[in-house]
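Colleague: what shape does this take:
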Amino acid sequence: MKTVMEQECRPLSDCIHLSNLFNGAMEWNSPEELIVSPQSQKEHLGTVKIPSGQRIRLALEQLQCFEVVEEQFLAWGISFVNAIALQPSNPAFGIQPNQTVVMAAPKSGWLEVHFQQPVRRVQAVVTSSRRTILSAYNQDGHEINRTEMASFDRASLPKVLPSDQLIVQGTNIHKVTFYTFDGQLIVDQFQIEF
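Modeller: The predicted structure is shown next:
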């Protein structure tokens, strides 16, 4: 008999390892969106195969401040490169007190996210001191889609840095990068559609 993790996904409930449910690692936000929590390395029991059409949102708010973000969402086949969880104290970022976001660090202005299972849509809210580009790549590393923040004049920046929801779509996205030249960027409300 196949275990839950080995079964081919039909409804999503056939694909979720029961220990994840009992550990509170995910919750339903709506019938269309699943909120997934970060997990420690010892909690990680394998990768959940998510069915096509399912949307998930990463519960970034559950990360610890100053935590290096790499494999906390690996159970869902998602890993980060050059990312740290942060609660920005600079009011220019326009973030509520105690709100946790992901910042590009230690290298400023560049953040990468890898997907073990191809996805078809990635969206996030980006706040940046410069115009930010979100690019999507296939398994061969070729760019398949790109979007960017609306243009703004750095000399006339308001007291609160601009934020924009960036979305890329494609049939076989395996990696996305957020990039801003010579600037700082933070990412929040990170959603993925498989």
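Colleague: going forward, measure contacts and count neighbours with C-alpha atoms only.
Modeller: Noted.
Colleague: quick check: buried residues in the longest strand along the chain?
Modeller: When the chain is parsed with DSSP state E, its longest strand is strand 110-128. For strand 110-128, burial by neighbour count (16 or more other CA atoms under 10 Å) applies to 110-128.
Colleague: now do stretch 171-187
Modeller: 172-180, 184-187.
Colleague: what's near enough to touch residue 163?
Modeller: By CA atoms under 8 Å, 6 or more residues apart in numbering, the contact list for residue 163 reads 125, 126, 127, 128.
Colleague: before we move on, back to that, okay, the buried residues of stretch 171-187 in a markdown table with distance to residue 19 and secondary structure next?
Modeller: Converted to a markdown table, the buried residues of stretch 171-187 look like this (distance: CA to CA, whole Å; DSSP: H, G, I helix; E, B strand; the rest coil):
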| residue | distance to residue 19 | secondary structure |
| --- | --- | --- |
| 172 | 29 | strand |
| 173 | 28 | strand |
| 174 | 27 | strand |
| 175 | 28 | strand |
| 176 | 29 | strand |
| 177 | 32 | strand |
| 178 | 33 | strand |
| 179 | 36 | strand |
| 180 | 39 | coil |
| 184 | 38 | coil |
| 185 | 35 | strand |
| 186 | 32 | strand |
| 187 | 29 | strand |
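Colleague: tell me the two of the residues you listed that are most distant?
Modeller: Spatially, the most separated pair among these is 172 and 184, at 28.5 Å (CA to CA).
Colleague: which among the buried residues of stretch 171-187 gets closest to residue 193?
Modeller: Of the buried residues of stretch 171-187, the one sitting nearest to residue 193 (CA to CA) turns out to be residue 173, at 10.3 Å.
Colleague: now show me the structure for the sequence below, then we'll compare the two:
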Amino acid sequence: MNNAFESALKARLLWMEVRYCEHILHFGSAANAAYKARQIAADLATKQAHLPIELARYGSSIPPMFNDVEELAEEYANHYDYAVRLLDDQREQEAEARAEALALAYAQECIDSENWAALSLPDPAELSRHLYTGKSITVAQHFIQYDKGYVWMDNPYGVEGGLGEEPTIELCRSFLETVATGGMYGPEP
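Modeller: Got it, this is the predicted structure:
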């Protein structure tokens, strides 16, 4: 027998027990059987949501055995929808994580090959020379300036901070590597 059908049948038979127990005024037994039946319906819905559509016996459709039992039909539908939303969120998070990992790997490859232009960033020597002229510059949404013997910075959220005393190539490289790999200076909201 198919596992999904077997679970639906088990829940339906328990619901028959619920009706019988209610009829003979055994309300504690009825509540216990109702709880078990709902749990089986919820588990069935979750399992069906995790299966590929072509393998799911019921999928988003309510099992026919639940059609005349509103409580089981609702339990199945609610848990199926919830499980699908969770799976969609999980897939979205996994896709975002893969995209971030690819972007990070690309950024690291560009850093290793000194291809700063591919990241839309100045190279460290160019940034150092620019800052030594006393002119400010915005790099990766960070406003940077060299003033009074110190390199000052405002991060994308407007939080001020200092990067170092002199805009050396090493300091500029460290800053560029951080922002190229998704980092930010200063606190974030």
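Colleague: quick check: TM-score for this pair?
Modeller: Superposed pair, TM-score by TM-score structural alignment, normalised by the length of the second structure: 0.25. Supporting alignment: 85 aligned residues with a CA RMSD of 5.7 Å.
Colleague: ok so, going back, after the longest strand of the first structure, which helix or strand is next?
Modeller: The helix or strand immediately downstream of strand 110-128 of the first structure is strand 133-137, counting by DSSP states H and E.
Colleague: got a list of contacts for that next one?
Modeller: 143-149, 166-170, 172-180.
Colleague: and the next element down the chain from the longest helix anywhere in the second structure?
Modeller: For the second structure, the longest helix by residue count, based on DSSP state H, is helix 70-112. Remark: after helix 70-112 of the second structure, the chain's next helix or strand is helix 124-132, criterion DSSP H and E.
Colleague: show me what counts as buried in that following helix.
Modeller: For helix 124-132 of the second structure, by 16+ other CA under 10 Å, it's 124, 127, 128, 130, 131, 132.
Colleague: helix or strand for the closest residue in space to the second one that isn't next to it in sequence, which one?
Modeller: Nearest-residue entry for residue 127 of the second structure: residue 172, 6.5 Å, with adjacent residues in sequence omitted and distances by CA to CA, 6 or more residues apart in numbering. Here residue 172 of the second structure sits within helix 169-180, counting by DSSP H and E.
Colleague: buried sites along that helix?
Modeller: 169, 171, 172, 173, 175, 176, 177, 179, 180.
Colleague: what's the closest of those residues to residue 160 of the second structure?
Modeller: Nearest to residue 160 of the second structure among those, with distances taken as CA to CA, is residue 175, at 14.8 Å.
Colleague: state the number of residues packed around residue 97 of the second structure.
Modeller: Neighbour count of residue 97 of the second structure, defined by other CA atoms under 10 Å: 12.
Colleague: quick one: it from residue 39 of the second structure, how far?
Modeller: 33 Å (CA to CA, to the nearest Å).
Colleague: go on, residue 74 of the second structure?
Modeller: For residue 74 of the second structure relative to residue 39 of the second structure (CA to CA), the value is 12 Å.
Colleague: now residue 101 of the second structure
Modeller: In terms of CA to CA, residue 101 of the second structure sits 39 Å off from residue 39 of the second structure.
Colleague: between the two, which is the more surrounded one?
Modeller: residue 39 (16 against 13).
Colleague: the strand or helix carrying the more buried one versus helix 70-112: what angle between them?
Modeller: For residue 39 of the second structure, the enclosing helix or strand under DSSP H and E is helix 27-50. Calculated by axes from the mean of the first three to the mean of the last three CA atoms, to 10 degrees, helix 27-50 of the second structure forms an angle of 40 degrees with helix 70-112.
Colleague: and the contacts of helix 27-50 of the second structure?
Modeller: Contacts with helix 27-50 of the second structure, where a contact means CA under 8 Å, 6+ apart, come from 4, 7-8, 10-12, 14-15, 17-22, 56-60, 71-72, 75-77, 79-80, 83-84, 87.
Colleague: again, only this time at 7 Å
Modeller: By CA atoms under 7 Å, 6 or more residues apart in numbering, the residues outside helix 27-50 of the second structure that reach it are 4, 7-8, 11, 14-15, 17-18, 21-22, 56, 58-59, 72, 75-76, 79-80, 83-84.
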